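# from the sequence below, what's the structure:
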Amino acid sequence: MTTHVEHVMGLPVSLDLRDEGDFAGAVAEAFAWLHDVDARFSPFRADSEVCRLDRGEPAAGDLSADLDEVLTLCAYYEDLSGGAFSARLPGRGLDPSGVVKGWAVQRAADRLHAAGARRFCLNAGGDVVTEGEPEPGRPWRVGIRHPERPDAVCAVLASRDGAVATSAAYERGAHVLDGRTGLPATGLLSVTIVAEDLTHADALATAAFALGTDGIAWAAAQPRCGVLIVDSQRRVHRSPGLALA
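Predicted coordinates for the structure are as follows:
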């Protein structure tokens, strides 16, 4: 059993790994990957690959394979959301953060899986990847923070071999902007998406939040996803069959 916590990408990232054996090397590699992503993809570091691309250096044809993949994902979710999700907001520089965190944490989980880990929970500030079960017959329990009470949860979800991502304004204020207007998104307090991988869950949660009240029906229409949304009127919208712990 291994527990590990580091501060990376501006938030605490914790690992609860229940497999027996020596996974120290795999854990170190997974967290080194997250630190590397933070350095290369941060829109706040002048020497990051994202900022250099935004300045026109290097040329688009010289992008790393990782950044090319991230930008392709950003374009996909922008199209899927009708422009509400965007890495290029009006009056702002290139910022692919809406994809990067979920993508990076999922890739870290994939590294752990490749090393033989089969029972773990990787939590990046409330966005979670789970594999297997902590104990036979018991799922991982993922608490969803109450959007207006920092000391409370509004639901606890059961997760096995999946991902849970939440987009809300409680940590960083009105940081989710509607890509169609460049203005802060309104109409929703929090959006939680349950999906097969965190790349998809995190991007969908951000896009749905950016869509405002239209994001409720939009998120519910996405295939193979569960939805838990609290709107600004404090109404809860939940997918039928969403697994609660």
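# CA atoms for contacts and neighbours, from now on please.
Will do.
# for residue 45, helix, strand, or coil?
coil (DSSP: H, G, I helix; E, B strand; the rest coil).
# tell me which residues touch it, please.
Contact analysis of residue 45 by CA atoms under 8 Å, 6 or more residues apart in numbering lists 39, 51.
# residues near residue 21, how many?
Neighbours of residue 21 under the rule other CA atoms under 10 Å: 10.
# whoops, I mixed them up, residue 186
Neighbour count for residue 186, taken as other CA under 10 Å: 18.
# for it, which non-adjacent residue is spatially closest?
Distance criterion CA to CA, 6 or more residues apart in numbering; nearest residue to residue 186, sequence neighbours excluded, is residue 212 at 5.3 Å.
# for the one you found, list the residues it contacts.
185, 186, 187, 188.
# what helix or strand does the nearest residue to residue 163 once chain neighbours are set aside sit in?
In space, and not counting its chain neighbours, residue 163 is closest to residue 129: 4.4 Å by CA to CA, 6+ apart. Here residue 129 sits within strand 127-131, counting by DSSP states H and E.
# for residue 205, same thing?
helix 198-211.
# tell me the helices and strands packed up against that helix.
Packed against helix 198-211 by the contact rule (3 or more CA pairs under 8 Å, 6 or more residues apart in numbering; DSSP states H and E) you find helix 65-80, helix 97-114, strand 127-131, strand 162-168, strand 188-195, helix 214-220.
# ok, residues contacting stretch 56-66?
Stretch 56-66 is contacted from outside by 52, 53, using CA under 8 Å, 6+ apart.
# alongside the first, I'd like the structure of this one:
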Amino acid sequence: MLRVEHVMGFPVSVRVDEGAGAPEAAADEVFAWLREVDARFSPFRPDSEVSALDRGEIPAGAVSPELAEILGLCEHYRLATGGAFDARLPGRGLDPCAVVKGWSVQKAAGLLSAAGATRYSVNAGGDVVAAGGPWRVGVRHPEHADRLCAVLEITDGAVATSARYERGDHILDARTGRPATGLLSLTVVAPSLTEADATATAAFAMGARGVGWAASRDGCEVFAVDEKRRVLRTPGFPSVRAAPRAFAPG
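Alright, predicted model coming up:
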């Protein structure tokens, strides 16, 4: 079963190869959950819980358990990065999207597991959580959309990439309020997409120092391309094919 829908601002594909007795019903549940997440936690919807909290209409101690979990994760990464990652950027409202995406898609994967799926993948705008592999995932070249700079293989786990190529300089260093510099792309492999996605974004916000920080986190393997087009990767990064230590932009 393969289904693709546009939700939370990007395409999401759900593929179930084995295990679920009713894969279409499981996919229905996944997409219903993601639409609920978008309605409740999007800072771009004025009627969302996040927007209401940001306007002061909900006391901080009265948020839903799910939003409390999200805010707790945001604070964890803020402290861990020395303030480079922050859901509250100077001059902007509360925006926990960098945590919500991976968190919600990981929970969607849990719905597939609960439905009995044993071999499946969920691809949310290029970030992937998969089970029952091996699965091969390509890492896009940061400067050439038609090329890959690595192909990795995972069995059970998640892959997330933060980069400039899709949305430009959209990741800011919260310490300065300016676009993060030092990296062109950074990919993290971790046991869950909650960890992989938030770590990739937080590390990218830190700049070149973020590569070492991400690599030091338990269970995380890293592949990065810096502004000098050098490739940096941890020894355990599960690549089937990877670029050399440095490569020319052309």
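# ok, back up a step: ok, which of the helices and strands packed on helix 198-211 of structure 1 comes nearest residue 7 of structure 1?
helix 97-114 (13.1 Å; CA to CA).
# one step back: of the contacts of residue 212 of structure 1, which are reproduced in structure 2?
Here is what carries over to structure 2 from these, by both residues aligned by TM-score structural alignment, their matches' CA atoms under 8 Å: 185, 186, 187, 188.
# confirm residue 237 of structure 1 sits in a strand?
Yes - under three-state DSSP, residue 237 of structure 1 sits within a strand.
# what sits closest to it if chain neighbours are left out?
Distances taken as CA to CA, 6+ apart place residue 229 nearest to residue 237 of structure 1, at 5.0 Å, with adjacent residues excluded.
# my understanding was that the one you found contacts residue 190; is that so?
Yes - between residue 229 of structure 1 and residue 190 there is a contact under CA atoms under 8 Å: 5.7 Å.
# read off where the helix holding residue 205 of structure 1 ends up in structure 2.
Using TM-score structural alignment, helix 198-211 of structure 1 corresponds to residues 193-206 of structure 2.
# average distance between that stretch and structure 1?
When structure 1 is superposed, stretch 193-206 of structure 2 averages 0.4 Å from its matched positions, counting by mean CA distance after the TM-score superposition for structure 1.
# aligned to residue 145 of structure 1, what sits in structure 2?
Matched by TM-score structural alignment, residue 145 of structure 1 corresponds to residue 140 in structure 2.
# ok, its match - how many residues close by?
By other CA under 10 Å, 20 other residues sit near residue 140 of structure 2.
# so how far is the strand holding residue 129 of structure 1 from its chain's centroid?
10 Å (CA atoms, centre = their mean, to the nearest Å).
# what helix or strand is residue 168 of structure 2 located in?
Residue 168 of structure 2 belongs to no helix or strand when assigned by DSSP H and E.
# can you find the partner of it in structure 1?
In structure 1, the residue matched to residue 168 of structure 2 (TM-score structural alignment) is residue 173.
# before we move on, back to that, residue in structure 2 matching the residue nearest to residue 237 of structure 1?
Here residue 229 of structure 1 is matched to residue 224 in structure 2, going by TM-score structural alignment.
# contacts only, for that match.
By CA under 8 Å, 6+ apart, the residues touching residue 224 of structure 2 are 183, 184, 185, 186, 187, 211, 231, 232, 233.
# any idea what the first one aligns with in structure 1?
Translated: residue 183 of structure 2. In structure 1, the residue matched to residue 183 of structure 2 (TM-score structural alignment) is residue 188.
# wait, that match touches residue 235, no?
No - Residue 188 of structure 1 lies out of contact with residue 235 (CA under 8 Å); the separation is 9.5 Å.
# more neighbours: which of these two?
Shown here are residue 188 of structure 1 and residue 235; by other CA under 10 Å, residue 188 has more neighbours (26 against 11).
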